[in-house]
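A.B. asks: Sequence and predicted model, in that order:
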Amino acid sequence: MKKLAPILLSLTLAGSLSLPALAASTTANPPTASSAPASGYTLQVNGTETGLEGCMMVPLRALAENLGFTVTWNGSSIRVDSDRVHTDVTPGVDRYVITTSLDGMVGMSAPFSLGCPPCVSNGTTYVPLALFDALLGSEDAITGDSGTISIQTTPSSQIPNPFVSCTTLAEADEQAGFSLTLPADCHISSLSVVPHTMIQANRADGLTIRKAVGSEDISGDYHPYSQSETVSVSGKSITLKGECQLVMVALWTADDYTYAIQSETGLSRDAMLALAAEVA
């Protein structure tokens, strides 16, 4: 059986998005708010379920800018930013993370997939429509019925901030349910916790140290850096990522936890490894 190709739609935006009809021999059931998400279709042939699902793809820049987002290229990825939340989209990669853009707020979603990777056709980048559900911070932002997709926005649309501020490392350890060991003289400016999930320590110079339950990449930095290597230090297998001989991210796992050090300005290889060796 042939694979279902993504549906590439050129949209005319005027408050609602009109969808073209499919061929008469194939019925696409438009999703409703109470059934399927507005980004996809279940497919029938002559009234019989096929078990196939279609992913609705929309032009990224045209829709994002109509919703008040800015769209900029960052090397091989595309940044979509509302000044409240942002995501980096990479053509061909079905992996997305939504991160807060607000100063003083650090929150991010877990990495997720949407069934179709972004793709480029005739110079236009297309993404799954469901990405805008996540960017708008509501599963009800996009609904569809009777051949029309409707998008409702609110000025405060953003992912909730999951972090709780702490004044001491002991308080952070108690909130998280596990402990974080920081390097000596680390000069932490703020501490926050996702209860029972993550501890985050911030330095005033833009350095962030995180420890969390599990093995996911928790750095919050998913830029495709040109330099990457894995180094063994103090029994840890540490992955370093960066550019121009500066390390921006260090990642590793140990026991049932994952760790990340992320620097906004970059550190030397030796400086990053020295920090990582003391974090536990």
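C.D. replies: Yep, that arrived. Numbers count the residues shown, from 1 in each chain.
A.B. asks: CA only for contacts and neighbour counts going forward, please
C.D. replies: OK.
A.B. asks: helix or strand right after whichever strand or helix holds residue 260?
C.D. replies: In this assignment (DSSP states H and E), residue 260 forms part of strand 257-267. Once the chain leaves strand 257-267, the next helix or strand it forms, by DSSP H and E, is helix 269-278.
A.B. asks: Next, the angle from that next one to strand 257-267.
C.D. replies: Here helix 269-278 runs at an angle of 150 degrees relative to strand 257-267 (axes from the mean of the first three to the mean of the last three C-alpha atoms, to 10 degrees).
A.B. asks: A further structure is provided below for comparison with the first:
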Amino acid sequence: MKKLITITICAVMALTFTACFNGKPEAKDDPQKQINHVEIPNPWVDCENIADAEKLAGFTATLPKTIPEGYTQKSIEAVKDNTVQIIYENGENKIVFRQAKGNDDISGDYNEYKENNTLTVGNLTVIVKGNGGKVNLATWVSGEFSFAISVNPGGKGLDNRAIIDMISSMDTNNA
């Protein structure tokens, strides 16, 4: 009787293993099993200097002359016939300045902020967003161009004064 129970248990285990591993292995060459990954090409082109970025974007950029203390320019990029972007860094902190043709929000910052305000800087109306009294995002339109200053999106921003100083240092009346 013990032999019959042992043989029955072994048979059940063998059938269980067979059932669990009965699926045929996926063929890597099977086109129905392959997932097509389509990537959108990166539109940003690294530029050696601002003149190259302006030439690629198709306009003369209006840049801030005042940058908060400790920040240095790390890169200049452009999107053909559209946008100039300058990235400034101070350790792990980052400021991204953008200018583009048109009047859309060009910031690329889609975070939700608790504080949404409007500042008047000269004759400009600037929308500022942030948390805890700090500004993470400033956007405005001047002439035929949109501008954005994004500071550590979702992280620690800058004081209003630093943002106002950056914007005030620009000659946006000629933009």
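C.D. replies: Great, that's in hand. Fair warning: this is a prediction, and the values are worked out from it, not measured in the lab.
A.B. asks: Now do the buried residues in the strand holding residue 260 of the first structure.
C.D. replies: In terms of neighbour count (16 or more other C-alpha atoms under 10 Å), strand 257-267 of the first structure has its buried residues at 257-263, 266-267.
A.B. asks: where along the stretch 151-280 of the first structure do the strands fall?
C.D. replies: 164-166, 188-194, 198-203, 207-213, 227-233, 236-243, 246-254, 257-267 (DSSP state E, counting those that start in this stretch).
A.B. asks: In the second structure, what range does the second one match?
C.D. replies: Strand 188-194 of the first structure corresponds to residues 73-79 of the second structure when matched by TM-score structural alignment.
A.B. asks: would you list the strands of the stretch 151-280 of the first structure in CSV and tack on distance to residue 180 of the first structure?
C.D. replies: Shown next, in CSV, are those (distance: least, C-alpha to C-alpha, whole Å):
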stretch, distance to residue 180 of the first structure
strand 164-166, 13
strand 188-194, 11
strand 198-203, 7
strand 207-213, 7
strand 227-233, 18
strand 236-243, 16
strand 246-254, 13
strand 257-267, 10
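A.B. asks: out of those strands, which comes closest to residue 275 of the first structure?
C.D. replies: strand 257-267 (8.4 Å; C-alpha to C-alpha).
A.B. asks: quick one, that closest one and strand 236-243 angle?
C.D. replies: Going by the same axes, to 10 degrees, strand 257-267 of the first structure makes 30 degrees with strand 236-243.
A.B. asks: Pick out the residue closest to the middle of the second structure.
C.D. replies: residue 108 (5.4 Å; C-alpha atoms, centre = their mean).
A.B. asks: What is the aligned counterpart of it in the first structure?
C.D. replies: Checking with TM-score structural alignment, residue 108 of the second structure has residue 220 as its match.
A.B. asks: next one: residue 128 of the second structure
C.D. replies: Using TM-score structural alignment, residue 128 of the second structure pairs with residue 240 in the first structure.
A.B. asks: who touches the closest residue to its match other than its chain neighbours in this structure?
C.D. replies: Among residues not flanking residue 240 of the first structure along the chain, residue 250 sits closest, at 4.6 Å (C-alpha to C-alpha, 6 or more residues apart in numbering). Going by C-alpha atoms under 8 Å, 6 or more residues apart in numbering, residue 250 of the first structure touches 238-241, 260-262, 272, 276.
A.B. asks: so which of these hold up in the second structure?
C.D. replies: Retained in the second structure: 238-241, 260-262, 272, out of the contacts of residue 250 of the first structure (criterion both residues aligned by TM-score structural alignment, their matches' C-alpha atoms under 8 Å).
A.B. asks: quick one: contacts for residue 8 of the first structure?
C.D. replies: 56-59, 126.
A.B. asks: counterpart of it in the second structure?
C.D. replies: Checking TM-score structural alignment: residue 8 of the first structure goes with nothing.
A.B. asks: Then residue 272 of the first structure?
C.D. replies: When the second structure is aligned by TM-score structural alignment, the residue opposite residue 272 of the first structure is residue 163.
A.B. asks: can you check residue 57 of the first structure too?
C.D. replies: Checking with TM-score structural alignment, residue 57 of the first structure has no match.
A.B. asks: Which residue, other than its chain neighbours, is closest to residue 57 of the first structure?
C.D. replies: residue 128 (4.5 Å).
A.B. asks: Number of residues surrounding the nearest residue to residue 84 of the second structure once chain neighbours are set aside?
C.D. replies: Nearest non-adjacent residue to residue 84 of the second structure, counting by C-alpha to C-alpha, 6+ apart: residue 78, 4.4 Å away. For residue 78 of the second structure, the count of nearby residues is 26 (other C-alpha atoms under 10 Å).
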